[in-house]
Each structure stands twice: as structure tokens, then as C-alpha cells.
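>>> sequence unknown, structure follows:
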């Protein structure tokens, strides 16, 4: 059973992935893979530097993520250029990791930008972690120390809440307590494993 897990920035998607892992799902995390494919010494990093410039390298040869973020988050054209480099590399890694799982495993692909990539149809189910924009802005300001402007800009750079909900086969509302979140994730996990069986 292949499940796509997505949610906008500060929706609580990572918390849901953690709970799913505790319940026995195999998690393949798109954010982790997106970092891996541009680590020091990788062909991915070489292509990013070739495209955007040497100034994106730190003194020790790693990618300066903040500098790259400043370029791509407010410029759709630059973001597309970056995605054209990173996305194919990430999908190669996904395929390799998935091939290593067993036939009865519930494999959850944690993909922040699933609605943006148009790949929801590649999965047996799509789980969307949802919270209103205002709740997510509050979380980014409170928990991450972002300015309200930065939080709003990041939300604006992603698919709309409506676009994400449109691809969902299961929605996990994350506006309540940690216990309520866990109960809902357990419910969805049971539904997914029943469907897989």
C-alpha cells in the first residue's frame, strides 16, 4: 500500500509521520531526501551551484540553504528551476527505497509538495494534514521565530489549502490536542491497513 502524506508548512505533517512510524508504517521522507540529493559532493549540489552560483556554497562546501531559500521562495521561476534539478533526483531515491520494502508494508511517502507536483495519482491513498492558514502562521511565528510576513510568504509559495484538500483520500485535522491528533492518525492507519489487507 503506497500512501502519499502531505500538508502545508506548519500543518503538523512531521508529527503525523512520527505517529505513523510508531504504528508500524515505513516512512520515506521527501524533505530528508531533498537534503540528501544536494549534500556536499553530490551531482545534485553541483547542478544547483552551476544554475544559481558559487555564492550558495558555505566555506566548507555545503549548500547554504538560507541563501538558496532567499532566491527561490519569492520567485516562482527560480523555484521551478530548482525543482527541475531536485525533484527527479528525489524520485530516483524514492523508487530505490520503496523497492527495498516488503509486499505487505504500508509505505508512506512524506511529500511536502505533493499537490504542487501533480503526482497524487501515483498513490493508493493520499493523507492530507490540514490546519487553517492562520493557525499555521501562529505556529511559525511562535515555534520557529519567523516574522508574520515570512510565514505568509511561505504559505503563499505553496499550493492552497483547497488544492491540497482536493487530492485527499484521508484528511487529518491538526487543530486540536496532541491526543486528538494521535487518535485521528490511529483511525486513518486502521483504515489504510484494512484497505491494504
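Good, I have the coordinates. These figures come from a predicted structure and were not determined experimentally. Numbers count the residues shown, from 1 in each chain.

>>> From here on, just use CA atoms for contacts and neighbour counts.
Fine.

>>> which helices and strands does the longest helix belonging to the chain pack with?
Ranked by residue count and defined by DSSP state H, the top helix of the chain is helix 76-99. Here helix 76-99 touches strand 26-29, helix 30-36, helix 43-52, helix 65-72, going by 3 or more Cα pairs under 8 Å, 6 or more residues apart in numbering; DSSP states H and E.

>>> neighbours around residue 109, how many?
For residue 109, the count of nearby residues is 23 (other Cα atoms under 10 Å).

>>> Apologies, that question was intended for residue 136.
Neighbourhood size, residue 136 [other Cα under 10 Å]: 22.

>>> What residues sit buried inside whatever helix or strand it lives in?
Using DSSP states H and E, residue 136 maps to helix 133-144. For helix 133-144, a neighbour-count test (16 or more other Cα atoms under 10 Å) marks 133, 136, 137, 138, 139, 140 as buried.

>>> Comparison target below:
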């Protein structure tokens, strides 16, 4: 199994990162996976087997993470379409969506060196940052078990699934997002079906 996994080890308050950090974010989460996939694809295509895996994140839809979320949506969209393009060669694509695992990840979260701008104090951005600091070291997920599942241990549907959701917390968030999308579609049903010739 070939894993193409890219994670940001130090994350930032994305409302406040500078231009260089934004470019690094795009390179890490968007362009490097594209180039790496392009580089390994001929070899695994000739073997007609393998898995190209990418890491998404629980932070999707978290306020203050709009740039990070955009980069992850890009990677997920790429992976979804890639799965349709390479499945006939016996290659599967896997989007790994981990929840909160007890690693050092949250300890690395920091605001910009200037701190939170006055305009954002007491806002959702401030609350999210403080919540992350409060849960660091208290996450319920076991990183060893997550790594085992990523490598395939305990996955009964290997090669048949596009997404591997790891953790009760992220399962609940994804379920809530799907339910919200269904409510949005239902609320707009009349308008949606009113556009035919």
C-alpha cells in the first residue's frame, strides 16, 4: 500500500498568518500531493494494485480555519475524482479523516507572534483558540490504534471505501454536516426543481 500523507505539524490561527505561511499551506496540502501522486502513479499503475491515501482533518468547518479548510477541500476533491480515474487499474484511493487523537498536535497551535488582534478578542476565533489549548493532552483518540487502522489493521472494507473516518468525535461532526446539507437541499427543493426549460 502506498500512502501519500501530508500533515501540517504546526498549525496557526489562519485568520492571522502571513503570505509566506499561506503559500506553505497551499504547497503542503494542495500541490505536493498532486506532484507526489503524479510521480508514483506510473509504478503502481503498472502493478495494477495499491492505495493512494491522503489525510484530511477534523478541523474542516472550524471557525478560524478557512484557509486550512480550503486546502483540505482541494485535497479531498482531488482524491474523489482521482478514485474514479484510477480504479480501473486496480488502484484505490483513501481519504483518511481522523478525529482528535492524543498527540502533540494541539500543543503546536499558536496565534501570530503579535497575538490575537483586539477586534477578535472575545469572538469565536478567540474561543476556538482557547478550546484547543484546553483540550490539548485530553483527546480521547489513541494514535497507535489510528495508525493501525490507517495501515489496514481492522479494516474489513479495504479497497471498497473512499473514506476512513477515525474517531467518534469526527464521525459526529461529519454526520452533523451531512444532515445540514440535507436540510439545506430540502429547504431549497422548490427552487432547485424550478429551473428546467
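Nice, thanks for sending it over. What you see is a predicted model, and the numbers here were worked out from it, not measured in a lab.

>>> Could you get me the TM-score between them?
With the length set by TM-score structural alignment, normalised by the length of the first structure, the two chains reach a TM-score of 0.29; 98 aligned residues with a Cα RMSD of 5.5 Å.

>>> just to revisit the earlier point, among the helices and strands packed on helix 76-99 of the first structure, show me which one is buried the most.
Highest mean neighbour count of those: strand 26-29, a mean of 20 (counted as mean count of other Cα atoms under 10 Å).

>>> SS state for residue 92 of the second structure?
Look at residue 92 of the second structure: counting by DSSP: H, G, I helix; E, B strand; the rest coil, its state is strand.

>>> count of neighbours near the nearest residue to it once chain neighbours are set aside?
Leaving aside its sequence neighbours, residue 92 of the second structure sits nearest to residue 51 (Cα to Cα, 6 or more residues apart in numbering; 4.7 Å). By the measure other Cα under 10 Å, the count of residues near residue 51 of the second structure is 20.

>>> Wait, a helix at residue 51 of the second structure?
No: judged by three-state DSSP, residue 51 of the second structure forms no part of a helix; its state is strand.

>>> Packing partners of the helix holding residue 136 of the first structure?
Here helix 133-144 of the first structure touches helix 148-156, going by 3+ Cα pairs under 8 Å, 6+ apart.

>>> What is the helix it packs on packed up against?
Counting by 3+ Cα pairs under 8 Å, 6+ apart, helix 148-156 of the first structure packs on helix 133-144.

>>> just the angle between the helix it packs on and helix 148-156, please?
With axes from the mean of the first three to the mean of the last three Cα atoms, to 10 degrees applied, the angle from helix 133-144 of the first structure to helix 148-156 works out at 120 degrees.

>>> quick one on the thing from earlier: and which of the buried residues of helix 133-144 of the first structure is nearest residue 110 of the first structure?
Nearest to residue 110 of the first structure among these is residue 136, at 18.4 Å by Cα to Cα.
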